[in-house]
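In: any chance you can model this:
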Amino acid sequence: MSETIKHRLQVPMDKGGMRLDQVAAELFSDYSRARLQTWIKEEALKVDGRACKPREKLLGGEWLELEAELEAQERWLPEAIDLPIVYEDEHILILNKPAGLVVHPAAGHSEGTLLNALLHHAPELNVVPRAGIVHRLDKDTTGLMVVAKTIQAQTDLVEQLQERSMGREYEAVVQGVMTGGGTVDEHMGRHSRHRQKMAVVAEGSGKNAVTHYRVLEKFRAHTHIRCKLETGRTHQIRVHMAHIHYPLVGDPLYGGRNRLPKGCTPDLQDALRLFQRQALHAKRLELSHPATGEWMEWEVELPEDLKALLAALDEDRQGYDDYL
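Out: Model (predicted):
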């Protein structure tokens, strides 16, 4: 299954001297630059009926003719998987991802992913790249995600991410007692030895990454924090917090050994030992609606396992205070 699109637009005279790929990005703004460049190279996008190269300069007045196929995501099968949807209209879908749900199929996870669930819930997503997924959460990170239901919405949301106008806030529980909030501004890249991990790297050898954090509550050996992302690098909060020596509780890649407060109760020992995922939740999401421009905001509660962990930490703190 696929969809054929056809467009014919004239290049404004004031665009004379600009490259074809630049003009195409302005005239066909519903589609990404990468997609348009591919169509130019495949000769699906022509200038006055002739094939051109992406970097060829235009004079102005030419006609750009686009006829292309939007291929369906045929290699991924729809699956009836429950989706905790927070909001949905014809353009976007907001969901509260549970722990354990892989976002996109990959080696070892070809089925049972969010993408498979989305294709079942909204079959029209089969012509939208990656079934409308514009950003990801790690398998065991919970919380809010936005999915684009049209190519136009996807292009707009990707631009919001790139321009850092989309607001994303997380809550986490870290090991160690922070004195206050701050900002981690450290470049990130693939770990030099452990390829499944990311790491802070020297400026110039990775991508810039900025995480702001503030303290919500302090415990005897842990801190409940809120993080706001400027960028969205893989494992960003997990890597940045570990870099400043406050790794997330339960993080299998970056957490290290559990730090137990002196004389802590068996209940807290069990709570920390049994928390087998990174204690991270995408709490708040805000964005400009890709069709209406309306500013929209969503916030969801912490999942039950995080609530239980915080309750155990609070009980330990109160018991220690009573003992003193």
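
In: can we go C-alpha only for contacts and neighbour counts from here?
Out: Noted.

In: roughly how far apart are the most centrally placed residue in the chain and Arg233?
Out: Of all residues in the chain, the one closest to the mean position by C-alpha atoms, centre = their mean is His135, 2.9 Å from it. Per C-alpha to C-alpha, to the nearest Å, His135 is found 10 Å from Arg233.

In: same check, this time on Phe275
Out: Noted for Phe275: a distance of 24 Å to Arg233, by C-alpha to C-alpha.

In: and what of Val158?
Out: To Arg233, Val158 is 14 Å away according to C-alpha to C-alpha.

In: thought Ile81 was touching Ala117?
Out: Yes: with contacts counted by C-alpha atoms under 8 Å, Ile81 reaches Ala117, the gap being 5.1 Å.

In: neighbour-wise, which of the two wins?
Out: Ala117 (21 against 14; other C-alpha atoms under 10 Å).

In: tell me the secondary structure for that one?
Out: With DSSP: H, G, I helix; E, B strand; the rest coil as the basis, the three-state label of Ala117 is helix.

In: what about the helices in the stretch 201-324 of the chain?
Out: Taking DSSP state H, counting those that start in this stretch to define them, one finds helices in the stretch 201-324 of the chain at 236-243, 266-274, 304-323.

In: in JSON lines, list these along with distance to Thr292 and mean neighbour count.
Out: JSON lines is the format used below for these (distance: least, C-alpha to C-alpha, whole Å; neighbours: other C-alpha atoms under 10 Å):
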{"stretch": "helix 236-243", "distance to Thr292": "31", "mean neighbour count": "22"}
{"stretch": "helix 266-274", "distance to Thr292": "45", "mean neighbour count": "15"}
{"stretch": "helix 304-323", "distance to Thr292": "35", "mean neighbour count": "16"}
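
In: could you dump these to CSV with distance to Arg164?
Out: Shown next, in CSV, are the helices of the stretch 201-324 of the chain (distance: least, C-alpha to C-alpha, whole Å):
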stretch, distance to Arg164
helix 236-243, 15
helix 266-274, 35
helix 304-323, 28
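
In: so which of these gets nearest Trp295?
Out: Ranking the helices of the stretch 201-324 of the chain by proximity to Trp295 (C-alpha to C-alpha) places helix 236-243 first, at 25.3 Å.

In: and this one, please, so the two structures can be compared:
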Amino acid sequence: MNQKNKKNVKNKKQFKPKRDERSEQYQVKEAVELLPFLRETLTSRSRNAIKSILTRGQVAVDGKSITQHNYELKPGQVVSIESNQSFIKEMALEGVTVLYEDDDIIVVEKEAGLLSIATNKGPELTVHRQLMNYVKQAHVNNRVYVVHRLDRDTSGVMVFARSEKVKHQLQENWNKVVLERTYTALVEGKVTRDSGTIESWLKESKTYKMYSNQTDNGGKKAITHYQLVKQNSNFSLLEVNLETGRKNQIRVHMQDLGHPIVGDKKYGATSNPMKRLGLHASTLVMIHPTTGKKMSFKSSIPKKFQKTFKHS
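Out: Next comes the predicted model:
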């Protein structure tokens, strides 16, 4: 590091960001190139993450977008860094909000009605496809890899990998890496017990529907825990924790409980007041595959859940 940059590091405390919903702003105190300035300022982000922010056009100097890494900054200039969420909106991503990203993972919030990945029924807008386009803004060779899925009509938190190595690492150690997966479920009727556990074996039919059996039917054992949050005469709001992660597990187990998820005609529901499935992946707590740090990601309960409950 040259003497200019060393001096800049010493004066790092002078960089006080001004925050709004769209960007952070930092005033330049010493002459320095843009990339070193960002590395000294954004200490919580990796070099590659900072380079991606630059390449995507999220950095402006005195209001002018700059992507040049060695752009010379002068004292008194203001460097603005547009937030990821604001930038994503400008990229017109549909139904996807990035909650967190680094060199290894991207964690997003998915809206109901959006596929996680493509099917063999033809091209369709998916979370995976949009994230691929998103990371390619930084470099054409960047990729995103699917780690797990959410049903089309389920909303909430999902995690994707930035490399095949991380993908396999997460999938092969899923039960150890993921410390908590909590869902919010709006179900039909009044659940009589405040909490409980449902265990069964789940097996898929030729028509792609999952069937539950109290004894081993050659399928996979599934365990679901639930806690009653609130209820009225028509609906119950549950907090659901997965001990295992089988296909359609919560949907099948809520049917087993005698209280199918609102809007889930496939598994016994008779009402659909929200015009969507009453299932939301609200919390994911995991161990970061590289740093080993515990990370928690949350997504607020959709307003439709609360509104339907309130006015039912």
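
In: give the contact list for the residue nearest to the centre of structure 1.
Out: His135 of structure 1 sits next to Met145, Val146 when contact means C-alpha atoms under 8 Å, 6 or more residues apart in numbering.

In: any idea which element it lies in?
Out: According to DSSP states H and E, His135 of structure 1 maps onto no helix or strand at all.

In: counterpart of it in structure 2?
Out: Matched by TM-score structural alignment, His135 of structure 1 corresponds to His148 in structure 2.

In: please enumerate the strands of the stretch 201-324 of structure 1.
Out: For the stretch 201-324 of structure 1, the strands defined by DSSP state E, counting those that start in this stretch cover 210-218, 222-229, 280-288, 295-299.

In: the residue lying closest to Ser233 of structure 2 once chain neighbours are set aside: neighbour count?
Out: Nearest non-adjacent residue to Ser233 of structure 2, counting by C-alpha to C-alpha, 6 or more residues apart in numbering: Lys190, 6.1 Å away. As a burial measure, Lys190 of structure 2 scores 17 neighbours (other C-alpha under 10 Å).

In: can you tell me what Lys190 of structure 2 aligns to in structure 1?
Out: Under the alignment (TM-score structural alignment), Lys190 of structure 2 maps onto Val177 of structure 1.

In: ok, which of the helices of the stretch 201-324 of structure 1 comes nearest Leu66 of structure 1?
Out: helix 236-243 (38.6 Å).

In: what's the match for Asp256 of structure 2 in structure 1?
Out: By TM-score structural alignment, Asp256 of structure 2 lines up with His243 in structure 1.

In: now the residue nearest to its match when sequence neighbours are not counted: how far from Gln236 of structure 1?
Out: Closest residue to His243 of structure 1 apart from its sequence neighbours, by C-alpha to C-alpha, 6+ apart: Val200 at 7.2 Å. Look at Val200 of structure 1 and Gln236 of structure 1: by C-alpha to C-alpha, they are 9 Å apart.

In: mind listing the shared neighbours of these two?
Out: Met188.

In: which of Phe275 and Arg233 of structure 1 has more neighbours?
Out: Arg233 (19 against 16).

In: ok, the more buried one to Gln162 of structure 1 distance?
Out: Distance from Arg233 of structure 1 to Gln162 of structure 1, by C-alpha to C-alpha: 12 Å.

In: mind checking how far the helix or strand hosting Glu171 of structure 1 is from the chain centre?
Out: Assigning secondary structure by DSSP H and E places Glu171 of structure 1 in strand 167-175. Offset of strand 167-175 of structure 1 from its chain centre (C-alpha atoms, centre = their mean, to the nearest Å): 14 Å.

In: have a look at how far, on average, that strand is from structure 2.
Out: With mean C-alpha distance after the TM-score superposition for structure 1, strand 167-175 of structure 1 departs from structure 2 by a mean of 0.7 Å once superposed.

In: and that strand, what other elements does it pack with?
Out: Packing partners of strand 167-175 of structure 1 (3 or more C-alpha pairs under 8 Å, 6 or more residues apart in numbering; DSSP states H and E): strand 222-229, strand 280-288.

In: how about the last one, aligned to which bit of structure 2?
Out: Aligned by TM-score structural alignment, strand 280-288 of structure 1 falls on residues 279-287 of structure 2.

In: beyond the strand holding Glu171 of structure 1, next helix or strand please.
Out: strand 182-185.

In: give me the mean deviation of that following strand from structure 2.
Out: Once fitted to structure 2, strand 182-185 of structure 1 is off its aligned match by 0.7 Å on average (mean C-alpha distance after the TM-score superposition for structure 1).

In: which SSE is immediately downstream of that strand?
Out: Once the chain leaves strand 182-185 of structure 1, the next helix or strand it forms, by DSSP H and E, is strand 188-190.

In: now do the strand holding Glu171 of structure 1 and helix 304-323, the angle between them.
Out: 50 degrees (axes from the mean of the first three to the mean of the last three C-alpha atoms, to 10 degrees).
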